[in-house]
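Quick check, what structure comes out for this input:
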Amino acid sequence: MATDHEEGLLSIIEGIRSSDKKDCGYLIHTSNISTLIDQDFALGELDNKVLDDVADFVKIKEILSKNPRGSETMILNAAAKNTKNGRPVKSAILCPPAVYGFGRGPISKRGGKLTALMRAIILYKSAFSVENGRNHWSVVDIHNLAKAYLFLVDKALGRIGVEDKYWDSKGYYVVETEELCWGAFARSIGERVQNRFFIDELAIVKKLTANEVDAIYAGGSTYWGTNARCMGSRLRQLGWKPYRGCLEKYVNQRLGFEIEDLYGITIEEQELEAEERRPRVSPDSSPVLQANLGNVMNEDIPYTRLSIERYDLTPDAMSTDEEASMQLRREETREETEETREATQETREATQETREATEETREETEGTGEENEENEAGGRKEGDGGEK
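Next up is the predicted model:
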């Protein structure tokens, strides 16, 4: 269900109330950080304002009250309409910003606007930003987000005690772990794509207007040109402890899958291209040779480099989630196999060392035994001489 479908949300709330059960019924709603965006702020510029869901909660509620959708306000005020005759309702809102990572569910694994920007840059064949690209967004790793849901469900089920003040009119939770600058993020995408293909100036960030960006990706300026900076203190006060996700690792893997899907260039071919483009510098080469290396790399050489210009784009260029997941699992399996191989080698070496140590101990023991026998034999000879 869409997060702004007020009729649907109202039906769910009334359905909980109509139950014959006397214990509380809980509703955990997913909102969108875009509801907190200051649409009047200049696109592409940095807004120094960061909203904390505890310290700035009054300000957040004021912003939500001005939202024409009104779904968030409906959720926060649901408990106010509880009656003695109906089942009481307790509600909470989880508000994630930009989400990244590979989903583990059966349907969507592609991520949101971060992945969309990667794909847009690949198709546009140039990194770009909305105006100056100085604006920031909070982000969260998808697995940390999933743990936030489970954490709050545990609270609702009573496995861990929770006070009433964390539900209903104060039950608003921002779920974030990091922050990024959209312009800098676009530049890093361009650099990574340029590293995989021999394309000039792809890493140079082009400054585009909102209309130009929206022509590349419908509504893109609403995300890539605005500020959505929030601090999720409320959930942390309850004990939620997120780990820091690895955005760089996700970007590298996701880019490989998107390029393969759009242009048919396999992950292996992309890695070979990146390896081929990596400068080869001898440890004892002179500074002059190193300085000229960049010029050499740009000269025509008898090597057919990969290029996204060589591939035709399909009309409906959508990423194949299952192939991406399979490729990710293959990489994980390859890493696990390599770790197992290294562990086996270490075990084999340790066994060999133990065997050698055992052999040395045996030789020392045998040497000691022979020495004892010689001493005993010498003692017997001395005894025989005394009897004579």
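
From now on I want contacts and neighbour counts done on CA atoms only, so please keep to that.
Will do.

What are the boundaries of the strands in the stretch 201-350 of the chain?
Remark: strands assigned in the stretch 201-350 of the chain by DSSP state E, counting those that start in this stretch are 206-208, 230-231.

Please work out which of the ones you listed is packed deepest.
strand 230-231 (a mean of 23; mean count of other Cα atoms under 10 Å).

Please tell me how far it is from the chain's geometric centre.
18 Å (Cα atoms, centre = their mean, to the nearest Å).

cool, and stretch 345-353?
For stretch 345-353, the distance to the chain centre is 37 Å (Cα atoms, centre = their mean).

and what of stretch 73-90?
36 Å.

what does stretch 193-200 give?
Distance, centroid of stretch 193-200 to centroid of chain: 24 Å (Cα atoms, centre = their mean).

For it, buried residues please.
Residues 193-199 are the ones in stretch 193-200 that count as buried (16 or more other Cα atoms under 10 Å).

what do you get for stretch 136-148?
136-145, 148.

Please identify which of those is nearest to W182.
W182 lies nearest to H136 out of these, by Cα to Cα, at 6.1 Å.

Distance-wise, check E366 relative to E373.
The gap separating E366 from E373 is 11 Å, by Cα to Cα, to the nearest Å.

Ok, D20 next?
94 Å.

do D164 as well
According to Cα to Cα, D164 and E373 sit 86 Å apart.

ditto for R341
To E373, R341 is 48 Å away according to Cα to Cα.

want to put them side by side, so please do this one too:
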Amino acid sequence: MALKIFITGATGYIGGDTLHNLYAKHPDHQYTALVRTKDKAAIVEKAYPNVQIVIGDLDNSELLEEQASKADIVLHTADASDHAGAAKAIAAGLVKGHSGNSSKPRYWLHTGGTGILTYEDSEAGRLGEHSDKEYNDWTAVNELTHLPASAFHRNVDEIVLETGEKHGDVVKTAIVCPPTIYGKGRGPVATRSRQAYELTKLVLTGKYIPVVGSGKARWNNVHVSDLASLFTLLVEEAGNPTADKQSELWGSKGYYLAENGEHVWTDLAVRIGQECTKQGYISNLEKKSLTKEAALDQAGFEAVSWGWNSRGKAERAKHLLGWKPSGPSIEAEVPNMVQEEHDLLSKKA
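Model (predicted):
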């Protein structure tokens, strides 16, 4: 069955890779993409001739509501976890546009982020400390859907969850919550992630191994193609619902951590440094401690995140959707990260 899919972030890293995967597997779906500029729209149209483009941004609530009201599925990836106005507009559109037939609900696939799991460290002022705390989206999904209001991204999570609970008969919601994402994106515009790549950039330009706080913080990771495959599985489920799984897939239980591994930030920085030396770009690297303020000054929020713990187990998608991550590990991707960041820096020089 051909579905009407409205996607935000088609020119971004997550949305670009997901659209690539979806379009390749399901070219018969009717895709509409929100794009901010005509120049970027032309790039998307060239890559995907059958995708309809609407020009606008997340501050255009009327446009978002209108497009959401026409869609069977809204795939929201553009600054999704931090733009409350866009979330409210999408919610209103999905509810407004529903025909009233609960046998044919609309679907909202929303992109969160596991920065939400760092609140304990950030609020306690801990930096780089070891933590055994690990969330689980299968055995303890209720904990993830009831995090404190002060947690990063939580205000937008609440809008999505409330929509799925209050209007669950006509709007099915799922929050996909990725951690550190890596790998070269296959989208037509943005192909680079930030966290691990900013770390690589800092090692190359600063010529040292950054150690934030105590240097023991851990974070999950996922290859961008595996994240795209999870979104694709959710789209496929929406198009062909599994009757006995609906209550587990959407709404109050529709919260999906999207990890396939874990790294210690300092260990990853050391590995990146070793690869920089191996490729002949730097030698004699030493570790350098960074306070929160120094980390912010060096590389912004990404650098501070290298000192916070964000840990969880992604079991829900595996149990319910048969998700099988198969991308290379973040450690295996380090040589490509170093080469790509070096090439980018050389172009800017």
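
After superposing, what score do the chains get?
In this superposition the chains share a TM-score of 0.70, using TM-score structural alignment, normalised by the length of the second structure; 262 aligned residues with a Cα RMSD of 2.1 Å.

To Y100 of the first structure, which of the strands of the stretch 201-350 of the first structure lies closest?
Closest to Y100 of the first structure of the strands of the stretch 201-350 of the first structure is strand 230-231 (Cα to Cα; 16.5 Å).

What is that closest one packed up against?
strand 51-52 (3 or more Cα pairs under 8 Å, 6 or more residues apart in numbering; DSSP states H and E).

Report the mean deviation for the following helix or strand past the strand it packs on after fitting onto the second structure.
Downstream of strand 51-52 of the first structure, the first helix or strand assigned by DSSP states H and E is helix 57-65. Its aligned residues in the second structure lie a mean 2.7 Å from helix 57-65 of the first structure after superposition (mean Cα distance after the TM-score superposition for the first structure).

tell me, the helix or strand just after helix 57-65 of the first structure lands on which residues of the second structure?
Per DSSP H and E, the first helix or strand lying C-terminal to helix 57-65 of the first structure is helix 71-76. Mapped onto the second structure using TM-score structural alignment, helix 71-76 of the first structure spans residues 156-161.

Now do that stretch: everything it contacts.
81-84, 87-88, 91, 110, 112, 145, 173, 175, 251-252 (Cα atoms under 8 Å, 6 or more residues apart in numbering).

Of these, which is the most crowded?
T173 (29 neighbours; other Cα atoms under 10 Å).

three-state assignment of that residue?
Secondary structure, DSSP: H, G, I helix; E, B strand; the rest coil: T173 of the second structure is strand.

Need the counterpart of it in the first structure.
By TM-score structural alignment, T173 of the second structure lines up with S91.

packing partners for the biggest helix by length in the second structure?
In the second structure, with assignment by DSSP state H, the single longest helix is helix 330-348. If contacts are counted by 3+ Cα pairs under 8 Å, 6+ apart, helix 330-348 of the second structure sits against helix 195-206, strand 218-223, helix 265-278.

Output the contacting helices and strands for the next helix or strand after the second one.
When you say that, I think you mean strand 218-223 of the second structure. With elements assigned by DSSP H and E, the helix or strand that comes after strand 218-223 of the second structure is helix 224-239. With contacts taken as 3+ Cα pairs under 8 Å, 6+ apart, helix 224-239 of the second structure sits against helix 13-25, strand 106-111, helix 316-321.

now with 10 Å?
helix 13-25, strand 73-76, strand 106-111, strand 171-177, strand 180-182, helix 246-249, helix 316-321 (3 or more Cα pairs under 10 Å, 6 or more residues apart in numbering; DSSP states H and E).

compared with the first structure, how much does the fourth one deviate?
In other words, strand 171-177 of the second structure. For strand 171-177 of the second structure, the mean deviation from the first structure after alignment is 0.5 Å (mean Cα distance after the TM-score superposition for the first structure).

ok, back up a step: do you know which of the strands of the stretch 201-350 of the first structure lies nearest C246 of the first structure?
Nearest to C246 of the first structure, of all the strands of the stretch 201-350 of the first structure, is strand 230-231, at 19.0 Å by Cα to Cα.

give me the number of residues near the equivalent of W182 of the first structure over in the second structure?
Matched by TM-score structural alignment, W182 of the first structure corresponds to W265 in the second structure. As a burial measure, W265 of the second structure scores 25 neighbours (other Cα under 10 Å).

Ok, the one 10 residues further on next?
E275 of the second structure is flanked by 20 other residues according to other Cα under 10 Å.

now G125 of the second structure
G125 of the second structure: 10 neighbours (other Cα under 10 Å).

which one of the helices and strands packed on helix 224-239 of the second structure lies closest to A294 of the second structure?
strand 180-182 (21.4 Å).

Measure the mean distance from the closest one to the first structure post-superposition.
Looks like 0.3 Å for strand 180-182 of the second structure (mean Cα distance after the TM-score superposition for the first structure).

For that strand, which helices and strands make contact with it?
helix 13-25, helix 195-206, strand 218-223, helix 224-239, helix 330-348.

Need the winner for burial among the ones you listed.
Stretch with highest mean neighbour count among these: strand 218-223 (a mean of 24; mean count of other Cα under 10 Å).

which bit of the first structure covers that one?
The aligned range for strand 218-223 of the second structure is 136-141, by TM-score structural alignment.

same check, this time on stretch 25-37 of the second structure
So stretch 25-37 of the second structure sits over no part of the first structure, by TM-score structural alignment.

And K96 of the second structure? What does it align with in the first structure?
Checking TM-score structural alignment: K96 of the second structure goes with S18.

Tally up the residues packed near that match, please.
13.

ok, now A127 of the first structure?
A127 of the first structure has 29 nearby residues by other Cα under 10 Å.

Wait, it touches V213, no?
No. In this structure, A127 of the first structure is not within contact of V213 by Cα atoms under 10 Å, at 11.3 Å.

Give me the common contacts of the two.
Shared contacts of A127 of the first structure and V213 (Cα atoms under 10 Å, 6 or more residues apart in numbering): 120, 207.
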